[in-house]
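Q: Generate a structure from the sequence data that follows.
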Amino acid sequence: MHDHAPSDSSHPPRNDTGEAAALCHPRGPGGPDHVFLGADHDRNARRTWLVIGITATMMVIEIAAGTVFGSMALLADGWHMATHAAALSIAALSYMFARRHAHDPRFTFGTGKLGDLAAFGSAVVLGLVALLIGWESLVRLVHPVGIHFGEAILVAIVGLAVNIGSAVLLHQGPHAHGHHGHDHGHAHADADHHSHGHAHHHEVDNNLRAAYLHVLADALTSVLAIAALVAGRGFGWVWLDPVIGLLGALLIARWSFGLMRDSGGVLVDFLPRSETLPQKIREAIETDGARVVDLHVWQLGPGHRGAIVAISDADPRPAAEYRGRLAHLGRLSHVTIEVEAV
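A: Okay, the predicted model is just below:
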């Protein structure tokens, strides 16, 4: 049995029976909200909306030009840009929703995972794009179509330029980091025992990664198309265009699977083998005879981890003391400590 510590600081957790508990702080007056958004959340949202604006503008220009000049290549790429903008909107809208509802108590652990939910949806869309490209390439291998090489190359070059610019805006870079971790001590027996660890962490925002992969897939398609079209015009290799299309579809499918695996893992609280935080928690707690008997660690949002730690100790100490041992683990943004006597 674990006593639930009240929200004020006047009633400490009981330890006269060898048991003590410290639970998460409540929301509202007297307790911080559970806001577990990435440090670059707002910046990433602005950049995603900017890329949507660029893409939508290019879409209108291509559709208008295709209609005026009777170019099927321009029309096709213009409508492709429309689907591209729609896919990017998934990321942008999830950023907006997560920020708007960041303080909504109905989200028990905040809205930090909404980006991963959007990323999973985008990964599914990306996988469908790969299937469509693969199918169209197979059809063209069996039933070749005439290609207006000059016009198609021009469209591919313009599309490549737009996608490169968009990819630069959305690229997280090797130093992409999550929010500075805060180890919030929730021992209501002593409000001064809140421990805050500050550290930079290289965290990937899967939502931004999804948007980036969409424009990267388009850029890859443009590069492969340019290579195939140039070779087709120079050597008459009409078959090369659908063959390269198949290769591009396979690569995009691989990206889709990787994004689906990583974002889906966050949604079901799966920790990859590379995650060292559970081991670090055990090492920090298990000193002076204390032993971690139950441990749960999960991702709350980019750069944020939550943990529930059950400790068995022959000489139980206040929960705040055990929490202090975790203060250096900056990614721990929400910690629940339970202590009982051996």
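
Q: can we go C-alpha only for contacts and neighbour counts from here?
A: Noted.

Q: burial measure for residue 268, as a count.
A: 10 (other CA atoms under 10 Å).

Q: next one: residue 53
A: Neighbour tally, residue 53, other CA under 10 Å: 13.

Q: State the distance from it to residue 83.
A: Applying CA to CA, to the nearest Å, the value for residue 53 to residue 83 is 13 Å.

Q: do the same with residue 336
A: Taking CA to CA as the measure, residue 336 falls 44 Å from residue 83.

Q: show me the contacts for the closest residue to residue 170 other than its chain neighbours.
A: In space, and not counting its chain neighbours, residue 170 is closest to residue 212: 5.5 Å by CA to CA, 6 or more residues apart in numbering. Contact analysis of residue 212 by CA atoms under 8 Å, 6 or more residues apart in numbering lists 166, 167, 170, 171.

Q: To compare with the earlier structure, here is another sequence to fold:
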Amino acid sequence: MPHDHSHSHLPQDANARRLLIAFAITATFMLIEVIGGLISGSLALLADAGHMLTDAAALLVALLAVQFARRPPDAHRTFGWLRLTTLAAFINALALVLITVFIFWEAIQRFRTPQPVAGGLMLGIAIAGLVANLLAFWMLHRGSEEKNLNVRAAALHVMGDLLGSVGAIVAALVILWTGWTPIDPILSILVSALVLRSAWRLLRESVNELLEGAPRSMDVAALKRKLGSAVPEVRDIHHVHIWLVGEKPVMTLHVRVVPPHDHDALLQRIHHFLAHEYQIAHATVQMEYQPCSGLDCNLHTLQPASGHAHHDHEHGHTHHH
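A: Down below sits the predicted model:
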């Protein structure tokens, strides 16, 4: 399905509104859980409050990033501030990894020196926290804006809180029914492990964008073959570079073609292919009529492991003709 890469303020307004509401909910219940965790002695509640603390900061950073992303491009930042949303997602994911490590450490200390836990108070606060997290997660996860990496980062934080609240409820019930307090740090560790897995994936994805990596779903070798089939005048494709700026794919490529009768029409067909087949609305295409003779013509930087990358260049796409 095509993705919306427009810069209209409507989706950003929706993102900002959802982030603001989620921030207000999260910050309020974070304070409630900190107080409740200290009074009841529950590590599961404090762990969830720790998640909520990073969430409140993460949501605030995400909200600021959405606002900055609205700023128009200028002479110094020709893409505007779109990359700031990726940086915010990276900070959010990193914070979640660090807080999870801290919770693991605290849980180990609890195993060594068990502490009494007030199960009733813990249960009441955990249920209230679950309701708050469900509301915040629903606000962030519905609609097409869930494709936005920055909003996904914020939603991931809230999902961690949601799982933490469920864990705290289970731990409270076990403590009330059996009095077995080790369940408190055990569930804290299980919840943190689930969150850590998702946070690591998000961290990898945001780092890939910051390092100008190609989208993981992009197969450059397949794109070359399909473009050669869709546009018969294409003889060879080289110097392909593709990266993301705030979830917006940007591409540059050199295309050797049969000298066309209508240069602009052929260029338009290539742009149409990229936009409709790969949702690449911003592409810089350099059309050439002579074979590429530079030393770097065979440098297919996005497909270094491809055994047929050099073969494609040397033989072009003559099999289409």
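
Q: Now the residue nearest to residue 170 of structure 1: which helix or strand?
A: Per DSSP states H and E: residue 212 of structure 1 is located in helix 206-235.

Q: Also residue 305 of structure 1?
A: Residue-wise, residue 305 of structure 1 maps onto strand 304-313 under DSSP H and E.

Q: The longest strand seen in structure 2 vs structure 1, mean deviation?
A: What stands out as the longest strand in structure 2, according to DSSP state E, is strand 234-245. Once fitted to structure 1, strand 234-245 of structure 2 is off its aligned match by 2.0 Å on average (mean CA distance after the TM-score superposition for structure 1).

Q: again, but for stretch 191-198 of structure 2
A: Relative to structure 1, stretch 191-198 of structure 2 is 1.2 Å off (mean CA distance after the TM-score superposition for structure 1).

Q: Need the contact partners of stretch 232-240 of structure 1.
A: With contacts defined as CA under 8 Å, 6+ apart, stretch 232-240 of structure 1 is touched by 141, 144, 149, 228, 231, 241.

Q: counterpart of that stretch in structure 2, which residues?
A: Against structure 2, the aligned range for stretch 232-240 of structure 1 is residues 175-183 (TM-score structural alignment).

Q: Stretch 125-140 of structure 1 now?
A: Here stretch 125-140 of structure 1 aligns to structure 2 at residues 95-110, judged by TM-score structural alignment.

Q: List the buried residues in the matching stretch.
A: Judged by neighbour count (16 or more other CA atoms under 10 Å), stretch 95-110 of structure 2 contains these buried residues: 95, 96, 97, 99, 100, 103, 104, 106, 107, 110.

Q: ditto for stretch 166-178 of structure 1
A: In stretch 166-178 of structure 1, counting by 16+ other CA under 10 Å, buried: 166, 167, 169, 170, 171, 172, 177, 178.

Q: Please name the residues that touch residue 305 of structure 1.
A: Going by CA under 8 Å, 6+ apart, residue 305 of structure 1 touches 297, 298, 299, 331, 332, 333, 334.

Q: Need the counterpart of the third one in structure 2.
A: This points to residue 299 of structure 1. Under TM-score structural alignment, residue 299 of structure 1 pairs with residue 244 in structure 2.

Q: And that match, how far from residue 207 of structure 2?
A: On the measure of CA to CA, residue 244 of structure 2 and residue 207 of structure 2 end up 11 Å apart.

Q: Could I get the buried residues of stretch 166-178 of structure 1 in CSV, plus columns for distance to residue 156 of structure 1?
A: Formatted as CSV, the buried residues of stretch 166-178 of structure 1 follow (distance: CA to CA, whole Å):
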residue, distance to residue 156 of structure 1
166, 15
167, 16
169, 20
170, 21
171, 22
172, 25
177, 34
178, 35
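
Q: Looking at those, spot the one nearest residue 253 of structure 1.
A: Ranked by distance to residue 253 of structure 1 (CA to CA), the buried residues of stretch 166-178 of structure 1 are led by residue 167 at 18.5 Å.

Q: which ones are touching that closest one?
A: 212, 215, 216 are the contacts of residue 167 of structure 1 under CA under 8 Å, 6+ apart.

Q: contacting residues around the residue nearest to the spatial centre of structure 1?
A: Closest to where the C-alpha atoms of structure 1 average out (CA atoms, centre = their mean) is residue 206, at 1.9 Å. Residues counted as contacts of residue 206 of structure 1 (CA under 8 Å, 6+ apart) are 115, 116, 119, 259, 262, 263.
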